[in-house]
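Enquirer: need a structure here:
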Amino acid sequence: MFHETGGYDWSQRAIDLIGRAGGKRRDGSAAAVLREFMAEPSGLIADLLTYLGTTPEAIVEALDRDPSVTRVGRTSRPKVKGRVSGSSESFVPAPVEEVWEFLADPARICDWEPGLGSIELGADHDTRDVHLGMTWEARAMTERPDGKPMKVKEAFRRRVVELVMAQYPHRVSWRFSYPDNERGKPVLMEFRLSQTAGGTQVNMTVSWPRREGWRWLAGAPLRPARVFLTWLHLFQIGAAISRAFC
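Expert: Take a look at the predicted model:
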């Protein structure tokens, strides 16, 4: 379901924290989850924030001023029946044509998609020959930047990437699927681009088929986690795209 977290195990402590964000008098939003992190009693979050030059109190104050900073779905995309989705926007300091070429190039997917370590393009790869329906095989990142190994389940190590939409210079869509995971659902990542003052506004939407029947009801306790992780996923993608042009 989540690209950057697929194949990883959640501790009971993390599950409990995220569950509280969707409890009584909580809306299960990314902001609610973030507030729970700020109140986490071990001191780990406070230490990390101190290292980054801020404090839990400063984060909570920012949320009180503008809770929309962590809201997924800030864009006005219509909901699609039978699919779960989240949307966000990001500003990129580059012309819309250059951003489109970056997002439509399979060779650059690992530069913006969290968790991907490599993609097999072939020795004769040429971006001019890329067309709709083409697929590539990608591999999950198994080593952190500091060299430490990452635990990724075998079913999530391999991913098939398909180009499903490429309308120059305003729209690009990619489909990601896990061929080794029978229960896995394909994930659609859509980008809509528009020229704006000083650069490009990128509208990002990630979506996947909704589980039906009892499976959908059984997943209710983890929906706050889904909202938070979707926001985190889109935030990471937006930041990565912007960094590529800085």
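Enquirer: Only C-alpha atoms from now on, for both contacts and neighbour counts.
Expert: Noted.
Enquirer: Show me the helices in the chain, by range?
Expert: Taking DSSP state H, the helices of the chain run over residues 12-21, 30-38, 44-51, 56-65, 96-103, 109-112, 214-218, 223-243.
Enquirer: and those helices, which is most packed in?
Expert: helix 30-38 (a mean of 21; mean count of other C-alpha atoms under 10 Å).
Enquirer: which other helices and strands contact that helix?
Expert: helix 12-21, helix 44-51, helix 56-65, helix 223-243 (3 or more C-alpha pairs under 8 Å, 6 or more residues apart in numbering; DSSP states H and E).
Enquirer: Of all these, which one comes closest to residue 35?
Expert: Relative to residue 35, the nearest member of these by C-alpha to C-alpha is helix 56-65, separated by 6.6 Å.
Enquirer: just the angle between the closest one and helix 44-51, please?
Expert: Here helix 56-65 runs at an angle of 90 degrees relative to helix 44-51 (axes from the mean of the first three to the mean of the last three C-alpha atoms, to 10 degrees).
Enquirer: Helix 56-65 - contacts with which helices or strands?
Expert: Counting by 3+ C-alpha pairs under 8 Å, 6+ apart, the packing neighbours recorded for helix 56-65 are helix 30-38, helix 44-51.
Enquirer: Can you add distance to residue 117 and give these back as a markdown table?
Expert: Shown next, in a markdown table, are those (distance: least, C-alpha to C-alpha, whole Å):
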| stretch | distance to residue 117 |
| --- | --- |
| helix 30-38 | 27 |
| helix 44-51 | 26 |
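Enquirer: quick one, which of these is nearest to residue 78?
Expert: Among the helices and strands packed on helix 56-65, the nearest to residue 78 by C-alpha to C-alpha is helix 30-38 (20.4 Å).
Enquirer: got the contact list for the closest one?
Expert: With contact meaning C-alpha atoms under 8 Å, 6 or more residues apart in numbering, helix 30-38 is reached by 17-18, 20-22, 26, 45-46, 56-57, 59-60, 63, 67-68, 70-72, 224-225, 227-229, 231.
Enquirer: one more to line up against the first:
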Amino acid sequence: MSRTAEALSTAYALSLTSAEEASRWGRKKIDIEHLFLAVLLNEQPAGQALRSLGITLDAARKAIEEQHAHQMSSIGVNDVQQPIGRITLYEAKANFDWSENAKRTFQGAGKGRRSRQRKQGNAADVLRELLEEPSGFIAAVLERLGTNADEGRERLAEIESRSASRQPDRKPSQLSVTKDTFIPTSAEEVFALVSDPERIPDWDTAGSDVEHTGKQTWEALLPAAWPNGKPRPPSEEKRRQVFELMDAAEPHRVVWRVSFPGNSVSKPHCRAIRLWPTDGGTHMRFTVTYPRDAHRLRRLVGTAVRPGLQPLLWVQAAHLSTQISLNFR
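Expert: Have a look, this model is predicted:
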């Protein structure tokens, strides 16, 4: 992935997670504490640094609530913080805005030059901006979590210095994208979710009514309408998708092959999910792969249009990864 594409994907992921966390408090405006939680949940070195300091998602949410209560009580205002609830972002379908402080922090991660390196707009730059934000809110939250901004900067530098770029294994002839995600639970819990065919609708919202049809094969029907309300083809045959479990090595790897027997436009593809323990939870690598077409002309056409398809497949992988994560947040 190019540096620009990586910056855009990071901005998308942090914005989405920030909005999800804001919705837990019934907020329609994203603030720096929601951005901090998004960085904590991020799979990049910034999130790794915070988690390696022993910061968990539940502890961070509690510290944020306590700091808000402390600030309000200091001016004689009590009981104004709405109790944290579940994520309602996708139910409300509301537009979220950024507070001026959060906007300045987020935008600052992609501007200017630092003393030793150019800002890249990645999660590490966002974390550095948060550690330096002038209100002192994040610094106070870190103190409540038993650490401080200096330790955060030092740990981030350590992890960045030893982080190597690891590219997923794939054949050049294949159309493939990979999305890395941090999930705040054990690898065993994630494996139990993604390897259970009966729970496919819990993370693949396009599937429903899962039915066992063979030794390692299950069928599901696509919903009758797209998320925007537009109806799908009325034929159930064209809405039928088949899930074939190709590999399940507990608790580290699951591979599903997904096909659409009644729809010639939708091509079969594989979803490979790799899991390994990390500080505070599990690192998940979700790879979507469309195999090489045997027909030479279609293969040549596919090679030509591949650059345009990569972003679409990345969105698919990012969406499925997010849905898996939401089951544990």
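Enquirer: what's the TM-score for these two chains?
Expert: Once superposed, chain against chain, the TM-score is 0.63 (TM-score structural alignment, normalised by the length of structure 1); 192 aligned residues with a C-alpha RMSD of 3.7 Å.
Enquirer: would you turn the helices of structure 1 into a markdown table with distance to residue 133 of structure 1?
Expert: Below are the helices of structure 1 laid out as a markdown table (distance: least, C-alpha to C-alpha, whole Å):
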| stretch | distance to residue 133 of structure 1 |
| --- | --- |
| helix 12-21 | 38 |
| helix 30-38 | 34 |
| helix 44-51 | 43 |
| helix 56-65 | 42 |
| helix 96-103 | 16 |
| helix 109-112 | 16 |
| helix 214-218 | 30 |
| helix 223-243 | 23 |
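Enquirer: which stretch among these comes nearest residue 184 of structure 1?
Expert: Of all the helices of structure 1, helix 214-218 comes closest under C-alpha to C-alpha, at 13.3 Å.
Enquirer: That closest one maps to which residues in structure 2?
Expert: The alignment of helix 214-218 of structure 1 onto structure 2 (TM-score structural alignment) covers residues 297-301.
Enquirer: how close does that stretch sit to structure 1?
Expert: Here the mean offset of stretch 297-301 of structure 2 against structure 1 after fitting is 2.7 Å, by mean C-alpha distance after the TM-score superposition for structure 1.
Enquirer: Identify all contacting residues around that stretch.
Expert: Against stretch 297-301 of structure 2 from outside (C-alpha under 8 Å, 6+ apart): 292-293.
Enquirer: Please repeat the previous calculation with a cut-off of 6 Å.
Expert: The contact list for stretch 297-301 of structure 2, computed with C-alpha atoms under 6 Å, 6 or more residues apart in numbering, reads residue 293.
Enquirer: ok, and the closest non-adjacent residue to residue 135 of structure 1?
Expert: The shortest distance from residue 135 of structure 1 to any non-neighbouring residue, by C-alpha to C-alpha, 6 or more residues apart in numbering, is to residue 162 (4.4 Å).
Enquirer: so what corresponds to the one you found in structure 2?
Expert: With TM-score structural alignment as the criterion, residue 162 of structure 1 matches residue 244.
Enquirer: before we move on, what about residue 93 of structure 1?
Expert: Using TM-score structural alignment, the equivalent of residue 93 of structure 1 in structure 2 is residue 184.
Enquirer: for the residue nearest to that match when sequence neighbours are not counted, what are its contacts?
Expert: Leaving aside its sequence neighbours, residue 184 of structure 2 sits nearest to residue 281 (C-alpha to C-alpha, 6+ apart; 4.4 Å). Contact analysis of residue 281 of structure 2 by C-alpha under 6 Å, 6+ apart lists 183-186.
Enquirer: swap in residue 40 of structure 2?
Expert: Contacts of residue 40 of structure 2 by C-alpha under 6 Å, 6+ apart are residue 47.
Enquirer: which stretches of structure 2 form strands?
Expert: Taking DSSP state E as the test, the strands found in structure 2 are 29-30, 97-98, 175-183, 208-212, 217-221, 240-249, 253-259, 269-278, 281-290.
Enquirer: Residues in contact with the fourth one: which ones?
Expert: Residues from elsewhere that reach strand 208-212 of structure 2 (C-alpha under 6 Å, 6+ apart): 201, 218-221.
Enquirer: just the fifth one next, same as before
Expert: Residues from elsewhere that reach strand 217-221 of structure 2 (C-alpha under 6 Å, 6+ apart): 207-212, 239-244.
Enquirer: ok, of these, which come out buried?
Expert: Among these, those scoring as buried are 207-208, 210, 239-244 (criterion: 16 or more other C-alpha atoms under 10 Å).
Enquirer: of all the residues you listed, which comes closest to residue 329 of structure 2?
Expert: When these are compared for distance to residue 329 of structure 2 (C-alpha to C-alpha), residue 207 comes out closest, at 21.3 Å.
Enquirer: residue in structure 1 matching the closest one?
Expert: Under the alignment by TM-score structural alignment, residue 207 of structure 2 pairs with residue 116 in structure 1.
Enquirer: nearest to residue 72 of structure 2, of the strands of structure 2?
Expert: Closest of those to residue 72 of structure 2 is strand 29-30, at 18.3 Å (criterion: C-alpha to C-alpha).
Enquirer: Neighbours of residue 82 of structure 1, how many?
Expert: Applying other C-alpha atoms under 10 Å, we find 11 residues neighbouring residue 82 of structure 1.
Enquirer: Tell me who's in contact with it.
Expert: residue 210.
Enquirer: let's see 8 Å
Expert: By C-alpha under 8 Å, 6+ apart, the contact list for residue 82 of structure 1 reads 209-210.
Enquirer: Relative to residue 213 of structure 1, how far out is it?
Expert: Computed as C-alpha to C-alpha, to the nearest Å, the residue 82 of structure 1 to residue 213 of structure 1 distance reads 12 Å.
Enquirer: now residue 178 of structure 1
Expert: As judged by C-alpha to C-alpha, residue 178 of structure 1 and residue 213 of structure 1 stand 23 Å apart.
Enquirer: Mind checking which of these two has more residues around it?
Expert: Shown here are residue 178 of structure 1 and residue 213; by other C-alpha under 10 Å, residue 178 has more neighbours (21 against 8).
Enquirer: wait, isn't the more buried one in contact with residue 162?
Expert: No - taking contacts as C-alpha atoms under 8 Å, residue 178 of structure 1 lies outside contact range of residue 162: 11.7 Å.
Enquirer: now the contacts of strand 208-212 of structure 2 in JSON lines, with distance to residue 269 of structure 2?
Expert: What follows is those, written out as JSON lines (distance: C-alpha to C-alpha, whole Å):
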{"residue": "201", "distance to residue 269 of structure 2": "18"}
{"residue": "218", "distance to residue 269 of structure 2": "15"}
{"residue": "219", "distance to residue 269 of structure 2": "15"}
{"residue": "220", "distance to residue 269 of structure 2": "16"}
{"residue": "221", "distance to residue 269 of structure 2": "17"}
